[in-house]
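Trainee: From the sequence below, what's the structure:
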Amino acid sequence: MTLTINQVLEKATSVLKEEGKTEAQLDARLLLSNVLNYNRVELIMNKDKEIDATTYEAYMKFIQLRAKGMPLQHIVGEQEFMGITFKVNEHTLIPRRETEELVELALSLLDANEFQRVMDVGTGSGCIPISLASLKKNVDCIGIDISKEALKIAKYNSGINAVDHKLTWICSDLFESVGEEYVDRIDMLISNPPYIKTEDIDILMPEVKNFEPHTALDGGKDGLDFYRRICAEAGKYLKSTGFIIFEIGYNQKEEVISLLEENNYIDIECKKDLSGKDRIVYATKN
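Mentor: From the prediction side, this is the model:
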C-alpha cells in the first residue's frame, strides 16, 4: 500500500511526537522536503501525490535518526549561514544565528577599500572566514582549528563556495603551529571559542551534548580557558590598532572584558544579540 505525502507526514509527525520532539511537524516537513527536493510550497501543492517505497524507506530512516536526537543539520548534512550553504557533520559545531551577528559586526568594522587579513581561531566548519571572504572582496582569511577532520569540512566548504583562493587553513592548537609570517600581519582576529563550563556539558540539550564535538563546547572549569590563551597570545599577530572580536556566553561579559584589559586592549565594547543577551565583546590592540 502506497502513501501520499500528507499521510507520510502525519505518520512521521506522530513518531517524533512520541519521542517528545517539540517541533515534530516542522521537523517532519523539513526532512521530507530534503528527501523529495521540494520547497515548502511544493510540499503543500503535492500533498496528495503518492510516495514510492524506496523514498518512503529513506525518509523514515531520517525520521528515526531525528527521533533519537540527531540534529536536523547532521541528518541532511548542511546548514545555511549568512545566506550561504555549509556542509556540517559530527566534527563541526553547527553554525548558529548568534554567530551571524558576530560576522555582521566584523563586516561593519572591516575597511571597505583596503586589503585586510582576518584570522579565525577555532574555525570548525569555516563558516566565519568563508562568509567574510564571500561577502568582502578585499579580505583574505586564515582559519585555525585543532581538528583535522573539521578542517577537511572547512576546506570543502571554501571550495563549494568558490573562495578557496582567499582562504588558508592551519591545523593548530590555537597559535602553537602558526608561523612567524603572520606576526604583526593580522587586521582582525575573530573567535567563537568553546565557552561552556565543563560541569555544564552534561546539562546541555541532548542534540548538543550527544552529537556536537565536545572540543568545540568545553571551555574548561570556568568556561574561560580559551579566552585567556587567545587574549594573552593574539597581540603577537595583530597589527597595531587591529581588532579582536569574541562571541561569548551570555554571562561572561565582565570576565572577558577583564582579560582584554589585562592584556592591554583598548576601546572595549560589548554588543547584545537579538534576544537582548550579551553576546559579542570586541576591542582594539593598543
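Trainee: okay, CA-based contacts and neighbour counts for the rest of this
Mentor: Noted.
Trainee: How far off centre is stretch 165-178?
Mentor: Its chain's average C-alpha position is 17 Å from that of stretch 165-178, according to C-alpha atoms, centre = their mean, to the nearest Å.
Trainee: How far does stretch 195-212 sit from its chain's centre?
Mentor: Relative to its parent chain, stretch 195-212 has a centroid offset of 15 Å by C-alpha atoms, centre = their mean.
Trainee: now do stretch 269-277
Mentor: Distance of stretch 269-277 from the chain centroid (C-alpha atoms, centre = their mean) equals 18 Å.
Trainee: buried sites along that stretch?
Mentor: Neighbour counts over stretch 269-277 (16 or more other C-alpha atoms under 10 Å) mark 270-271, 273 as buried.
Trainee: how about this one, so we can line them up?
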Amino acid sequence: MDVKEILDFGTTILKKAGVENPRLEAEILLSYILDCDRVYFYAHPQEKVDQLQKEAYLKGLVRRCENEPMAYIFGKKEFMGMSFEVSPDVLIPRPDTEPMVEYLIQRLTNDYPKGAKIFDLCTGSGAIGIALKKFYPQGEIALGDISTEALRVAGANAKQLVKGAVTLYQGDLFAALPKDEKFDVIVSNPPYIKRMDMQALAPDILNYEPHLALDGGSSGLDFYERIIAEARDYLKTPGILALEIGDDQEVSVIDLLVKHGYANIEKHYDLGSHVRCLVGEHIEKKS
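Mentor: Coordinates of the predicted model:
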C-alpha cells in the first residue's frame, strides 16, 4: 500500500468506529509510525509503506478504534514543548494546564530570581513540576504522588527532560514530606471530577486514564479541602498555593481559600477562557 491508500483505509476504519476527526487522527497515527511530519503525506502520496510499518499502523488503528488515547498508543505526550513519557498509570497532560505553568514561571522568575523551593503535588507524569524546572532551572523541585507507578513515570521524565536533581515523594498528599519541610510554592492539579459524573466521561478518559487521578469524591472538592487546609503547614511565609480547578469549581475553591486564610487570590484562564487556576498567598496574619 502507498501513503494515500493506507490513509484512506485508516480514515474509513476510524470513521466507522465513531472516532471524531478520523482523517486527522489517521494522519497523526501514520506520522508517528513513519516518523515524519503530516505535510510529507501531501508531497509523497505514492510513497510505499513497508509491511512492518503497515502492521504497526493496523495495530494502532485497532487500539484507537477501542477508544484508547493516542498518547497511550504512542507512549508520549507533548507539554510545554517537551515530550513526556505517559502510561495508563498517569493522567495525560492537557494544553489547558500550560497557562498555569506559564504564569508560575513568570512569577517565580520575577519574585524569586535566585531560586525557590517548589512542590508539585499529585504530580502524575511530572509535567507541571518538570516544566517549571526546565524554564526556571534555579528552582528546587519536588514531585509527590500516592502512586508509585506514577512516580516511576515522573522520575523517568525528570531524568530525560531536565538537568539537576528532582526529589520524589511517595505518599498520600503531604504525608510523605518531612514535618519541617517548607516550600515557597505548592502547585497541584488534583483529582476534581465528581464521583457521580465519572460515568459520563468520554470513553477514552473513563476506560483508560487512571481513576485515582480523576475521582474527586462526591463533591469533587475532597482534595481541595485537604490540600488547602494542610498546605499552610508546608508553605513558607509568604508562600504561594496554585491549584488547577474544574469548570464549575471557581466559587467553591475560592471560598475554601478564604476560609483558610489565603490572601490576594488570583484567577487564571485556560485556552478556552475558563477559569482553570486559582492562586492564593499564605501570609502572616496581622495582629
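Trainee: of the buried residues of stretch 269-277 of the first structure, closest to Gln79 of the first structure?
Mentor: Set against Gln79 of the first structure, the nearest of those by C-alpha to C-alpha is Asp273 (20.2 Å).
Trainee: So which of the buried residues of stretch 269-277 of the first structure is the closest to Tyr250 of the first structure?
Mentor: Nearest to Tyr250 of the first structure among these, counting by C-alpha to C-alpha, is Asp273 at 9.3 Å.
Trainee: which among the buried residues of stretch 269-277 of the first structure gets closest to Pro206 of the first structure?
Mentor: Asp273 (23.9 Å).
Trainee: Which residue in the second structure aligns with that closest one?
Mentor: Counting by TM-score structural alignment, Asp273 of the first structure lines up with Asp270 in the second structure.
Trainee: residues touching its match, list them.
Mentor: Contact partners of Asp270 of the second structure, counting by C-alpha atoms under 8 Å, 6 or more residues apart in numbering, are 96-100, 276-277.
Trainee: can you rerun that using 6 Å?
Mentor: By C-alpha atoms under 6 Å, 6 or more residues apart in numbering, Asp270 of the second structure lies in contact with 96, 276.
Trainee: Name the helix or strand for Ile142 of the first structure, please.
Mentor: strand 139-145 (DSSP states H and E).
Trainee: after that strand, next one along is what?
Mentor: Per DSSP H and E, strand 139-145 of the first structure leads on to helix 148-160 as the next helix or strand towards the C-terminus.
Trainee: Would you mind getting the average deviation of that next one from the second structure?
Mentor: Overlaying the second structure shows helix 148-160 of the first structure at a mean distance of 0.6 Å from the equivalent residues (mean C-alpha distance after the TM-score superposition for the first structure).
Trainee: That helix relative to strand 139-145, how many degrees between them?
Mentor: 160 degrees (axes from the mean of the first three to the mean of the last three C-alpha atoms, to 10 degrees).
Trainee: For the helix or strand that helix 148-160 of the first structure is followed by, buried residues please.
Mentor: Counting by DSSP H and E, the next helix or strand C-terminal to helix 148-160 of the first structure is strand 167-171. For strand 167-171 of the first structure, a neighbour-count test (16+ other C-alpha under 10 Å) marks 167, 169-171 as buried.
Trainee: Repeat that for stretch 277-286 of the first structure.
Mentor: 278-285.
Trainee: Adding distance to Leu26 of the first structure and secondary structure, write these out as TSV.
Mentor: Converted to TSV, these look like this (distance: C-alpha to C-alpha, whole Å; DSSP: H, G, I helix; E, B strand; the rest coil):
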residue	distance to Leu26 of the first structure	secondary structure
Asp278	29	strand
Arg279	28	strand
Ile280	30	strand
Val281	34	strand
Tyr282	36	strand
Ala283	40	strand
Thr284	43	strand
Lys285	46	strand
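Trainee: And these, which two are furthest apart?
Mentor: Spatial extent of those (C-alpha to C-alpha) is set by the pair Asp278 and Lys285 at 21.5 Å.
Trainee: Which stretch of the second structure is stretch 229-249 of the first structure matched to in the alignment?
Mentor: Under TM-score structural alignment, the match for stretch 229-249 of the first structure is residues 226-246.
Trainee: Give me the distance from the matching stretch to the chain's centre.
Mentor: For stretch 226-246 of the second structure, the distance to the chain centre is 19 Å (C-alpha atoms, centre = their mean).
Trainee: same question, stretch 113-124 of the first structure
Mentor: With C-alpha atoms, centre = their mean, you get 16 Å for stretch 113-124 of the first structure.
Trainee: buried sites along that stretch?
Mentor: For stretch 113-124 of the first structure, a neighbour-count test (16+ other C-alpha under 10 Å) marks 116-124 as buried.
Trainee: end-to-end on stretch 178-186 of the first structure?
Mentor: Using C-alpha to C-alpha, to the nearest Å, one end of stretch 178-186 of the first structure lies 12 Å from the other.
Trainee: what does it contact?
Mentor: Residues outside stretch 178-186 of the first structure that contact it (C-alpha under 6 Å, 6+ apart): 117, 236-239.
Trainee: Dump those into a markdown table; add distance to Ala216 of the first structure and secondary structure as well.
Mentor: A markdown table is the format used below for the contacts of stretch 178-186 of the first structure (distance: C-alpha to C-alpha, whole Å; three-state DSSP):
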| residue | distance to Ala216 of the first structure | secondary structure |
| --- | --- | --- |
| Arg117 | 24 | strand |
| Lys236 | 24 | helix |
| Tyr237 | 23 | coil |
| Leu238 | 24 | strand |
| Lys239 | 27 | strand |
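Trainee: got a winner among the residues you listed for most neighbours?
Mentor: Within these, most neighbours by other C-alpha atoms under 10 Å means Leu238, with 24 neighbours.
Trainee: That one and Thr215 of the first structure, how far apart?
Mentor: Distance, Leu238 of the first structure to Thr215 of the first structure, by C-alpha to C-alpha: 25 Å.
Trainee: Repeat that for Val281 of the first structure.
Mentor: Counting by C-alpha to C-alpha - Val281 of the first structure and Thr215 of the first structure are separated by 22 Å.
Trainee: of the buried residues of stretch 113-124 of the first structure, closest to Asp145 of the first structure?
Mentor: Asp145 of the first structure has its nearest neighbour among those in Gly122, at 4.7 Å by C-alpha to C-alpha.
Trainee: list the contacts for the residue nearest to the closest one when sequence neighbours are not counted?
Mentor: Nearest residue to Gly122 of the first structure, sequence neighbours excluded (C-alpha to C-alpha, 6 or more residues apart in numbering): Asp145, at 4.7 Å. Contact partners of Asp145 of the first structure, counting by C-alpha under 6 Å, 6+ apart, are 122-123, 171-172.
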